[in-house]
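*Asks:* got a sequence here, can you model it:
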Amino acid sequence: MTDFLLSLLKWFLITPALFCIVGTVCSFIKYEAWWVRGFDFPRIQMLVLILFSACLVYFFNEYPIVRYVLWASLFIALCFHCWVIFPYSPIASKNVKNAENVTEKTLKVSILVSNVLMYNRETNKLKVLIERENPDIVFMVETDHWWADQMEYLKKEYPYHLLKPIDNTYGLLFYSKKEPTKLNFNYYVQDDVPSIVATFKLDKNSEETFDFYGIHPRPPAPKEAKTSIPRDAELVMVGKEIEKKDNPTIVAGDFNDVAWSHTSRLFRRLGNLLDPRIGRGMYSTFHADYAILRWPLDHVFHSDEFQIIEIKKLEHVGSDHFPIFINLAYIPQEKHTQEEPEVEKDDEEEAKKKLEKAHLDDTSSL
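*Replies:* Down below sits the predicted model:
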């Protein structure tokens, strides 16, 4: 009996290794089930677990060939995860240049994005950050009517606003100092999940404008959506809408997706958008309370007319997300001097399939 239990324990030692291998394989599968897409998120966590699993496999001596196969598989998985997250390390090449020679005459736009957590009641922390950073645009998601009442004071300093408080965790509050020429809601996929679609003047004394999209798609999670289809479809629709325009563009919000996922990269290629975190860091915004379970869910992507003045993850505001702040300089004369995402030949076909799965077509949002 003792030998049996010892043998069983040794087989148990390889369970974490099998989990890592299966999770890595799931990264290559374009299946939309929430539990499959969930493996897109924890890349750093998988790296740590792979190293731990490799140590456990050392003690598995029942079948040496199994041990060596597991080690080889774990090494391949380790290389893959390193390859995925390497662009988000400070030693990688920057996707967006640092803006140089910025003066008072340089056209700029600063944005603060915050998923406030609808049940969070610590408004003062966020109010302090808004006052300190003084952004041109404040975009809050997961806001209900209580949050709208608490932020009523912002209307004095932010004369242009669009508010959609909803008690389903998909409410939006949008405030801007910049004058809009268009400021609307859009419901790309589901009629209870709004998005912001707007066009703003970069400066009151300038005719230059930029498009802004503020989104918070439904995540693939057991209590939200059993698949990633609604989220993927919304990202594809926004990307294709941007593709048809030729205006400077910024897309911000809680994407409920990591920047390195297949869908996020497809979205960037469709919209020809840059990721300012590449070469600078992950700026992981979720989960604010658990460092071991943290990855970047809140994003700001933009077209190549913009360069970075500043980007930073802000302090804890009582939510499960950290806010993120970005300040961009508008430098159109250097357009096409930054590394734009390369369009792949099957992108349009894949986008079409994602919309078909959501029972949408290419023009339903336009």
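
*Asks:* okay, CA-based contacts and neighbour counts for the rest of this
*Replies:* Will do.

*Asks:* may I have the secondary structure class of Val96?
*Replies:* At Val96 the chain is in coil, as set by DSSP: H, G, I helix; E, B strand; the rest coil.

*Asks:* surely it and Leu273 touch.
*Replies:* No: counting by Cα atoms under 8 Å, Val96 sits too far from Leu273 to count as a contact (10.3 Å).

*Asks:* mutual contacts of the two, please.
*Replies:* In terms of Cα atoms under 8 Å, 6 or more residues apart in numbering, Val96 and Leu273 are both contacted by the residues Asp304.

*Asks:* in the stretch 1-150 of the chain, which spans are strands?
*Replies:* 108-115, 137-141 (DSSP state E, counting those that start in this stretch).

*Asks:* I'd like the distance from the shortest one to the chain centre, please.
*Replies:* The gap between where strand 137-141 is centred and where its chain is centred comes out at 15 Å by Cα atoms, centre = their mean, to the nearest Å.

*Asks:* the longest helix in the protein is where?
*Replies:* helix 64-85 (DSSP state H).

*Asks:* to check against the first, give me the structure of this:
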Amino acid sequence: MLRIAATVLFWLLSLAIATVLTASLLPFVDTRWWLVRLLDFPHLQFGIVTLALLLLLPCFSRHRPRAVLALAAAAVVALGADALVLWPYRPSAHLATASDACPADRRLAVMISNVLLTNRQSQTLLDEVRAERPDLFLAMEVDDWWDRTLQPLSADMPYGATKVTGSYYGMRLFSRLPLSDTDVRFLAGRDTPSIVTTVKLRDGEDATFLGIHPRPPLVGQSALPRDAELYAAAQILRGHEGPAVMAGDLNATPWEDAVQRTRRIAGRVSPRQGHGYVYSFDAKSWWAKWPFDQIDYKPGFTALSLDRLAPIGSDHYPYVVRLCRDPFVTAPAAVPEGEDDRERVDEADRAARAAAGSAAR
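*Replies:* Just a heads-up that it's a prediction; the model follows:
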């Protein structure tokens, strides 16, 4: 009986290692299929599971040494794939910048929060915003109720923009700093608004801010419409000289191919590269902990800190990044788009507009 139980456990362990190996490697496949792209999210979770399975293998090494060696090799490959993806998003002490070294007139604090349309714990969020005192605060999934409830923040942040859609994609921007040329845009033919505006920094310099919340790839759908929205936002930032910030719930992780391509196109930097993984979703799950909420910037800004705040009743945590502007550092010239980047952007744009046309009919 013990021999049978051991055999069953060994085959279950083998199946588990084969599964995590497949799941860890599939995201490297060049496809927009929703299932493969969703596997981009849990690389950290895959790595933890793989490590646990690897530690169990010595229990079977006495009776199945060759099989255990093969399984160990497979587990190491899976672990290496996950580590390769996550390595750039580890904390790096040498990139830390002393907050007190940045003059007050060169600081910019940006806070974002996907409030969750059905959430009604508004006072918790209001208290968080007042405690953090951000210069810019972007709230997403805002409906008429949230729009009215957040209105008291206008006393300290009188500038802003609002677009309530009646869906999960309404948003409102509050600003302590003067704004100009504010525009609500629907990128890539989709019904999800984005806010583009110019922020007057404390030292008098203008900076571009773009708030975005694309739809996630859903079951049975391609990720291309989401990607097209990200690429359209990147093209906007590419066309603006000077400092710029892009913020929002991207429904994508920083290491996804589409997100990395938008960074190349726009010349953006992720503060998580140096400050760590810092998950912002899912506040209601013990295992699904992914960095969906992102605040990226063009070089010339430096991230002083990034923090996940206390839960507010939403499935997302509020997220705040504090930046320092170095007026003597300008963003490098935009890197010419490679043929592959251009083809991907065009393909995604066609897919997004086709989807929007089908929805309209």
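
*Asks:* coming back round to it: format the strands of the stretch 1-150 of the first structure as CSV; extra columns: mean neighbour count and distance to Leu9 of the first structure.
*Replies:* Shown next, in CSV, are the strands of the stretch 1-150 of the first structure (neighbours: other Cα atoms under 10 Å; distance: least, Cα to Cα, whole Å):
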stretch, mean neighbour count, distance to Leu9 of the first structure
strand 108-115, 23, 44
strand 137-141, 23, 47
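
*Asks:* could you dump these into a markdown table and include distance to Asp167 of the first structure?
*Replies:* Supplementary listing: these in a markdown table, determined by distance: least, Cα to Cα, whole Å:
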| stretch | distance to Asp167 of the first structure |
| --- | --- |
| strand 108-115 | 14 |
| strand 137-141 | 11 |
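
*Asks:* for Ile29 of the first structure, which of those is the nearest?
*Replies:* With distances scored as Cα to Cα, the stretch of these nearest to Ile29 of the first structure is strand 108-115 (29.4 Å).

*Asks:* which other helices and strands does that closest one contact?
*Replies:* strand 137-141, strand 249-254, strand 324-330 (3 or more Cα pairs under 8 Å, 6 or more residues apart in numbering; DSSP states H and E).

*Asks:* mean distance, the first one to its aligned residues in the second structure?
*Replies:* In the superposition with the second structure, the aligned residues lie an average of 0.7 Å away from strand 137-141 of the first structure, counting by mean Cα distance after the TM-score superposition for the first structure.

*Asks:* hang on, the earlier thing: what's the mean distance for the longest helix of the first structure versus the second structure?
*Replies:* Using mean Cα distance after the TM-score superposition for the first structure, the mean distance for helix 64-85 of the first structure is 2.3 Å.

*Asks:* which residues touch that helix?
*Replies:* By Cα under 8 Å, 6+ apart, helix 64-85 of the first structure touches 17-18, 20-21, 24, 43-44, 46-47, 50, 54, 57-58, 60-61, 260.

*Asks:* are any of the residues you listed buried, and which?
*Replies:* Using 16 or more other Cα atoms under 10 Å as the burial test, those include 17-18, 20-21, 24, 43-44, 46-47, 50, 54, 57, 60, 260 as buried.

*Asks:* now the two most distant members of those.
*Replies:* Going by Cα to Cα, the pair spanning these furthest: Phe60 and Trp260, at 33.8 Å.

*Asks:* ok, now which ones touch Met140 of the second structure?
*Replies:* Per Cα under 8 Å, 6+ apart, neighbours of Met140 of the second structure: 112-116, 168-172, 213, 248-249.

*Asks:* swap the cut-off to 10 Å and go again
*Replies:* 112-117, 146, 163-164, 168-173, 211-213, 248-249 (Cα atoms under 10 Å, 6 or more residues apart in numbering).
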